[in-house]
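**Student:** Build me a structure from this.
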Amino acid sequence: MPRATGGSSLPLHPRLGLACLYAGDGGADQLNSRFCAKCGGPLEVQMVGDRPREVCPACGTIFYQNPLPAAAALVLDTDRRVLLVKRKHPPNEGMWCLPIGFAETGETIAEAALRELREETGLVGRVYRLIDADSWRSTYYGDLLVVTFEVEKTGGVETPGDDAAAVAYFPIDELPPLAFPSNEKAIRLCGDLHRDERAIHDSFRQLQEGASEQG
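**Tutor:** Next up is the predicted model:
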């Protein structure tokens, strides 16, 4: 377990914690506690290894801050078009993205993806497979871990939810500008998977047809 290095404490903002250290780095940081959850003492920022951490000088507890987990649902229709929602609120209001949101306490990351799909588009689905897990620093929320699943539609009607201004399908090769880089990456990976699967399927079919002709 790393130890805080003595004599290297940094000022802890009374309200923002370490967020003030990253203000010029393009985003807010999640380090914003003020008191130790173990003994109640005031925290200070010290270098632990090569990173600033919130540390309790009284009991030595180091508080590690982790990325926020977010889940996205990637739905394709029968024409292999991807379902996108137009964002109704900041950040990136007015831009398009996959149905996406933060995981809630008590649900799995896959359940979070299905819930976001239902809330934002009115669709019910089931997780087909994991497409991508991507780390990304948001200027709005800080560090995120975005997990994207391909989801098969099982019910519902495409209807914008409270957080969506519109819902629409787009060809994978003709996407509008997307709000989040992680969405672009996941859609590209999913498209590649489907192209590879179709190529394999076509190869097997040709082999079977060739075997039938020889027989």
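
**Student:** can we go C-alpha only for contacts and neighbour counts from here?
**Tutor:** Fine.

**Student:** list the helices and strands the top helix by length along the chain packs on?
**Tutor:** Ranked by residue count under DSSP state H, the longest helix found in the chain is helix 181-214. Helix 181-214 sits against strand 123-138, strand 142-156, with contacts defined as 3 or more C-alpha pairs under 8 Å, 6 or more residues apart in numbering; DSSP states H and E.

**Student:** And it, what's buried?
**Tutor:** Within helix 181-214, the residues that qualify as buried are Ser182, Asn183, Glu184, Lys185, Ala186, Ile187, Cys190, Gly191, counting by 16 or more other C-alpha atoms under 10 Å.

**Student:** What is the end-to-end distance of stretch 86-100?
**Tutor:** Counting by C-alpha to C-alpha, to the nearest Å, you get 11 Å between the two ends of stretch 86-100.

**Student:** repeat for stretch 130-146
**Tutor:** Start-to-end, stretch 130-146 (C-alpha to C-alpha) is 11 Å.

**Student:** Kindly calculate the angle that the helix or strand hosting Ala110 makes with strand 142-156.
**Tutor:** When elements are assigned from DSSP states H and E, Ala110 belongs to helix 109-121. When axes from the mean of the first three to the mean of the last three C-alpha atoms, to 10 degrees is applied, the directions of helix 109-121 and strand 142-156 differ by 70 degrees.

**Student:** What angle do strand 123-138 and helix 109-121 make with each other?
**Tutor:** 110 degrees.

**Student:** Distance of Val147 relative to Val82?
**Tutor:** 17 Å.

**Student:** higher neighbour count, those two?
**Tutor:** Shown here are Val147 and Val82; by other C-alpha atoms under 10 Å, Val147 has more neighbours (24 against 21).

**Student:** That one: what's its closest spatial neighbour, skipping adjacent residues?
**Tutor:** In this structure, Val147 finds its nearest non-sequential neighbour in Ala133, 4.4 Å apart by C-alpha to C-alpha, 6 or more residues apart in numbering.

**Student:** my guess is that neighbour meets Thr148, correct?
**Tutor:** Yes - using C-alpha atoms under 8 Å, Ala133 is in contact with Thr148, at 6.3 Å.

**Student:** more neighbours, these two?
**Tutor:** Thr148 (29 against 17).

**Student:** please give me the structure for this one as well, since I'd like to look at both together:
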Amino acid sequence: MKTLVLVAHPNIESSRVNKKWKEAVLSIPDLTVHDLYEKYHNQPIDVEFEQQLLLAHDRIVFQFPLYWYSSPPLLKQWFDEVFTFGWAHGPGGTKLSGKEWVMAISIGSPEHSYQAGGYNLFSVSELTKPFQASASLIGMTYLPPFVEYRANKINDQEITQSAVQYVDHITNIELNPKIRFRNYLKQLAE
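**Tutor:** Next up is the predicted model:
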């Protein structure tokens, strides 16, 4: 499976977590790392290039910090410009159908603040509904996200462990529930 990691952090050097995650995935075979802020800092998005990159991969990972309960502005712009009508959705817009969508999100607050009754009132699953709906609209399979809470407070050892878990998560073939269930059925038949 060919995996594309789209990194979208406006200042990755200031993020110990996102920087370590990016470093961890750079050496993984069959994995392409594409840093949107590095490529498009104050430049227009090359839509055709981005679409070809998406077509060449099976699993698309969106790595970003949670910004105002959403993605950083360049990633939102990227969605608006790259997922075009007639290409990603609408009549004839089936180019991404069947591909997998995974998010890797860093969050500064502790996990308990992202739940009903918590400081932020909503879970990450609830806050990412627009991404889930987008994946559904374009025919992609939305897979469980990788989330690192307390990104501003964790120590170097925890960041290293997070990077290992991140790589394991996004490269896990059984992250797709259809594959996991098919493998489960095979085990039952044995």
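
**Student:** Quick check: TM-score for this pair?
**Tutor:** Here the TM-score for the pair of chains, by TM-score structural alignment, normalised by the length of structure 2, is 0.25; 81 aligned residues with a C-alpha RMSD of 5.7 Å.

**Student:** Deepest in the core, which of the helices and strands packed on helix 181-214 of structure 1 is it.
**Tutor:** strand 142-156 (a mean of 19; mean count of other C-alpha atoms under 10 Å).

**Student:** what separates Leu123 of structure 1 from Glu44 of structure 1, distance-wise?
**Tutor:** Taking C-alpha to C-alpha, one finds Leu123 of structure 1 at 47 Å from Glu44 of structure 1.

**Student:** element containing Val164 of structure 2?
**Tutor:** With DSSP H and E as criterion, Val164 of structure 2 is part of helix 156-171.

**Student:** sorry, that was for Val33 of structure 2
**Tutor:** strand 31-35.

**Student:** Next secondary structure after that strand?
**Tutor:** Next in line after strand 31-35 of structure 2, if elements are assigned by DSSP H and E, sits helix 36-40.

**Student:** For that next one, list every residue counted as buried.
**Tutor:** So helix 36-40 of structure 2, judged by 16+ other C-alpha under 10 Å, has buried residues Leu36, Tyr37.

**Student:** Which secondary structure elements does the following helix or strand past it sit against?
**Tutor:** Elements were assigned by DSSP H and E; along the chain past helix 36-40 of structure 2, the next helix or strand is helix 47-55. Other helices and strands packing on helix 47-55 of structure 2, by 3+ C-alpha pairs under 8 Å, 6+ apart, are helix 73-82.

**Student:** same for the helix it packs on, what does it pack against?
**Tutor:** Using 3+ C-alpha pairs under 8 Å, 6+ apart: helix 73-82 of structure 2 touches helix 36-40, helix 47-55.

**Student:** Mind doing that once more with 10 Å?
**Tutor:** When contacts are defined as 3 or more C-alpha pairs under 10 Å, 6 or more residues apart in numbering; DSSP states H and E, helix 73-82 of structure 2 sits against helix 36-40, helix 47-55, strand 59-65.

**Student:** Looking at the ones you listed, which one is packed in the most?
**Tutor:** Ranked by mean neighbours (mean count of other C-alpha under 10 Å), these are led by strand 59-65, with a mean of 24.

**Student:** Now do that strand against strand 31-35, angle only.
**Tutor:** 40 degrees.

**Student:** ok, Leu37 of structure 2 to Leu75 of structure 2 distance?
**Tutor:** Leu isn't right for residue 37 of structure 2; it's Tyr. From Tyr37 of structure 2 to Leu75 of structure 2 the distance is 9 Å (C-alpha to C-alpha).

**Student:** how far away is Phe64 of structure 2 from Ala135 of structure 2?
**Tutor:** Distance from Phe64 of structure 2 to Ala135 of structure 2, by C-alpha to C-alpha: 17 Å.

**Student:** I meant Val47 of structure 2, not that one.
**Tutor:** Taken as C-alpha to C-alpha, the span from Val47 of structure 2 to Ala135 of structure 2 is 18 Å.

**Student:** Next: Ser125 of structure 2.
**Tutor:** For Ser125 of structure 2, the distance to Ala135 of structure 2 - C-alpha to C-alpha - is 14 Å.

**Student:** before we move on, what about Asp35 of structure 2?
**Tutor:** 21 Å.

**Student:** which of those two has more neighbours?
**Tutor:** Ala135 (21 against 17).

**Student:** what separates the closest residue to that one other than its chain neighbours from Phe131 of structure 2, distance-wise?
**Tutor:** Spatially, and ignoring its direct neighbours in sequence, Ala135 of structure 2 is nearest to Tyr142 (6.0 Å; C-alpha to C-alpha, 6+ apart). According to C-alpha to C-alpha, Tyr142 of structure 2 stands 9 Å off from Phe131 of structure 2.

**Student:** what do those two both touch?
**Tutor:** Residues touching both Tyr142 of structure 2 and Phe131 (C-alpha atoms under 10 Å, 6 or more residues apart in numbering): Trp101, Val102, Met103.

**Student:** Might one say that the second one is in contact with His169?
**Tutor:** So the one you mean is Val102 of structure 2. Yes - at 9.4 Å, Val102 of structure 2 counts as touching His169 under the criterion of C-alpha atoms under 10 Å.

**Student:** Compare the two and say which is more crowded by neighbours.
**Tutor:** Val102 (26 against 17).

**Student:** give me the element that one is part of.
**Tutor:** strand 100-106.

**Student:** mind listing what's buried in the helix or strand following that strand?
**Tutor:** Sequence-wise, the next helix or strand downstream of strand 100-106 of structure 2 (DSSP H and E) is helix 124-127. Using 16+ other C-alpha under 10 Å as the test for burial, helix 124-127 of structure 2 gives Val124, Leu127.
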